[in-house]
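> pasting the sequence and the predicted coordinates here, then a few questions.
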Amino acid sequence: MAADGASSVPTFRPRQTRNPISGPLLDKIFARALAALGVVFGLQAVPFVIAQQPSMQVAWGWIISIAIFGGFIAIGLASTVMRGVETAAAFVAISFLVALITWPLAVQDPTHVQPQVPWLWYLVTVATSAAAVAFSLWVATGYLFLAPVIYGLIRITPSGGGVEPLRAALDASYSIILGGAVLILITLLRQASMSVDTAQNMAVARYSSAIREHATELERVQVDAIVHDSVLTTFISASRAFSPDERALATTMARNAMSHLTTAASVTPFDESSTSLTSMRERIQVLVANLGADVEVRAKGLDDHVIPANAAEALYSAAVQAIVNSVQHAGGDDVSRWVSVNWAREMVTVEVGDTGSGFNPAAVPGERLGVRVSITERLANAGGEASIHTKTGSGTVIRLTWPRAVPRPQAVRTHVVEDEE
């Protein structure tokens, strides 16, 4: 008889993974790299700023210098707290572009050929990098070509040094190539981080959906098992209780059912606590005593071994259902019944057996939930396995083991063996 498949319950709470490549992390790297670039090239340009200051308009020189170098400081501060990085980078890019455009008007004598390279040359790469960080891809690409081209045109004028067009074109091309490499690197890394973040979000969403579906399935099996064990079985026993012993048994089952229903809501399928095998055996003994049936309880090798609480609860509940089935269907006082709890080779085995009438598993109606839900699925969901050895007229032995001896990635099966003649 096969049981409906059910995947095993994870015995750990999944840890939150930390993605090494993500958008926020890359933004922080870009911001601090831009701040470092501004410091390095800014310090390189300071001597030239001081040297060329006498030939520049005083107001322009102070305003532009404070704007550009103040922007570098703003980027450094923003990269530290990761706030306003794009605003600071955009301010630097715009300030540099304004400085380039107004350079011919900033020198005191526009007709006099300046002997030195304009100090803005040392900051072209910083400006194009700031644009790559602050603006969208298309705007940053336009800035990449616009700023070096304007600088090349200024180099041809006397205020920019009056160099030959070829030299100005080479300087502009060099700036475009260097800035383009930075822009390509930033763009590729951003696209890669977006792909990783998207894939991670999809994986987390699918995992969350799977967890919800799994929890729903566990809840369904738990509710089915509780209804069958605690409610339907009690009702059936009460309807068939004619003798005083049968009525006492039905009364005891009703009390147990109410207690079970009261405490069921507090049990979670992901409980990480543990239970000793000794306490589980004692619970079985108490149950047998309350049932008033003659059931021998055996134990071997339990010592101080413990197992997860969800596994212990599944073993106990499945054993209880097997005992109740034996008391109700296997026969009267002439039938021998036993329960054994054994620990060996890192595995716990609970065996419930009797010498009663046995049964034909193939003849059990599908709507009967005792074996399929209360024993098989319940134990499979806890990571265990149930096997049934029975034959009509020759008794039944139900063996419950945890954990499964061999991992089964597919549907868990209930082994049913009909003994040969």
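Sure thing, it's come through. These figures come from a predicted structure and were not determined experimentally.
> CA atoms for contacts and neighbours, from now on please.
OK.
> which non-adjacent residue is nearest Gly76?
Ala35 (4.9 Å; CA to CA, 6 or more residues apart in numbering).
> now for the strand or helix carrying that neighbour, which elements pack on it?
If you go by DSSP states H and E, Ala35 is part of helix 23-52. The criterion is 3 or more CA pairs under 8 Å, 6 or more residues apart in numbering; DSSP states H and E, and the helices and strands that helix 23-52 contacts are helix 58-81, helix 124-134, helix 165-226.
> nearest to Ser279, of those helices?
Ser279 lies closest, by CA to CA, to one member of the helices and strands packed on helix 23-52: helix 165-226, at 21.4 Å.
> pretty sure Gly331 belongs to a strand, no?
No: under DSSP: H, G, I helix; E, B strand; the rest coil, Gly331 sits outside any strand and is assigned coil.
> that one touches Ser357, doesn't it?
Yes: the pair Gly331 / Ser357 is scored as a contact, 6.5 Å apart, by CA atoms under 8 Å.
> on that earlier part again, can you add distance to Ala106 and mean neighbour count and give the helices and strands packed on helix 23-52 back as TSV?
Below are the helices and strands packed on helix 23-52 laid out as TSV (distance: least, CA to CA, whole Å; neighbours: other CA atoms under 10 Å):
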stretch	distance to Ala106	mean neighbour count
helix 58-81	6	18
helix 124-134	18	27
helix 165-226	20	16
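> what about versus this one:
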Amino acid sequence: MNPWRLGPLPLKPAGATERELHRMGRRYAVAMRTTALGCVSATALFQATPDRRALVVGVVTGLAAWNVAYARFSSRRWLLPADTLVIMLLCLTQRWTVPPDAVTDSTNWVLAVVTVTAIAHQWLTTVAGGVLLTTAIVVAHLAGNALAIPGSWAGTVPLGLWTFAEAGLSRVLFLLVRAGAQQADRIVAASERARRDAAVAAARRADEREHLAVLHDTAAATLLAVGARMVDGTEPWLAEQAARDLEILAAQPDFSDGDTDLVRLLNQVAGHAPVAVEVRSPAAVPMPAIRATAISAAVREALTNVARHAGVDTAELVVGRAGDRILVEVSDRGTGFAPEVVPPHRRGLSQSIAQRVARVGGRAIVTPRPGGGTLVSLEVPDG
């Protein structure tokens, strides 16, 4: 930024709070000027002598019209130099607009205009620019005093210095408020960075969980079936299943668009399950592919769990509707289990079933009955 910039400060600081501060600074300057000029105008008319009242009325009216332009164009670069020039011309008219007995003291209405202008400028320009503009109007004021009453300028220097002090206090206030705005912007920016970092970390964790779930549902399940001797390696579907596992791990296609038939997907899962599955379902259940895919993956894991842990080689798969929900149940008559004794590292229930269904807006309920089998209920929105 140019340190000698005379126009209004640009609205391009880093943070929203600081940008709003500059907007408020302009509004503050306009409101302060308008209020002060209203009071000053009344004082000017009261002080004017009868022979000069018409002139004072004209000057005050012109000053009011200029203040309207000041409010209208407060964001333009040319405003502050033009405003300073107007106030300097006003200062030079003191010979005709200010009574002689008020020229050199604090009742001088032009001095009030000079003061409020110097204060307002500090909120609209740089430090160096504020010093330059304040110096120009104070010098013009002293020159106007000297023209009105020759030899009086020395007595009005203290008033000029006091104007500098008031402008300096206004600048200090502005800098303190701006520092607070910048600190607020830094806090907001740091919070936003932390939020983004947390979102990225959560996305990475979700990707890792999804990868582990896919690995668990595919290659790990097939290898476990072989290793646990649930198959003897000669089954014709085993090679096909291994090929599908590799295809899923390599590609993992996006099924986020379009619809598919849930029943068709579940029949494929049942046909390649490590246990015999009795399927009871409608002829077709069309639904969004992403949900159907999640359900079929969860059913596959449920059937794999039957083969691993239930101690039976048959299961039942039921598909139906309940209002605006799709219901899928996988049940067996095996040994069942107690949820509280399931080790934390076992991912089947929490990852492959529950979280998969939850990610598509559904829920999974596993109802174990020790010694009486297990029921896995899946429920997702229909549509």
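Everything's here; your move. All values reported here derive from a predicted model rather than from experimental measurement.
> quick one: the helices in the second structure?
16-47, 53-72, 79-92, 94-97, 109-121, 127-148, 153-215, 221-227, 236-251, 262-271, 289-305, 356-359 (DSSP state H).
> before we move on, the earlier item: between the helices and strands packed on helix 23-52 of the first structure, which one is closest to Phe91 of the first structure.
Using CA to CA, these put helix 58-81 closest to Phe91 of the first structure, at 6.5 Å.
> for the closest one, name the packing helices and strands.
Using 3+ CA pairs under 8 Å, 6+ apart, helix 58-81 of the first structure is in contact with helix 23-52, helix 85-106.
> quick revisit: now the helices and strands packed on helix 23-52 of the first structure as a markdown table including distance to Ala314 of the first structure?
Shown next, in a markdown table, are these (distance: least, CA to CA, whole Å):
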| stretch | distance to Ala314 of the first structure |
| --- | --- |
| helix 58-81 | 52 |
| helix 124-134 | 57 |
| helix 165-226 | 10 |
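> what about those helices, which gets the closest to Ala89 of the first structure?
helix 124-134 (4.8 Å).
> return the mean post-superposition distance for that closest one against the second structure.
Compared with the second structure after the fit, helix 124-134 of the first structure shows a mean deviation of 3.8 Å (mean CA distance after the TM-score superposition for the first structure).
> just want the angle from that helix to helix 58-81.
50 degrees (axes from the mean of the first three to the mean of the last three CA atoms, to 10 degrees).
> distance of the nearest residue to Val138 of the second structure once chain neighbours are set aside from Pro150 of the second structure?
Leaving aside its chain neighbours, Val138 of the second structure sits nearest to Gly160 (5.8 Å; criterion: CA to CA, 6+ apart). Using CA to CA, to the nearest Å, Gly160 of the second structure is found at 17 Å from Pro150 of the second structure.
> same thing with Ala143 of the second structure?
Per CA to CA, Ala143 of the second structure is found 10 Å from Pro150 of the second structure.
> and Ala302 of the second structure, by the same measure?
104 Å.
> ok, those two, which is more surrounded?
Ala302 (28 against 10; other CA atoms under 10 Å).
> hmm, the more buried one is touching Ile353, no?
Yes: judged on CA under 8 Å, Ala302 of the second structure makes contact with Ile353 at a distance of 7.4 Å.
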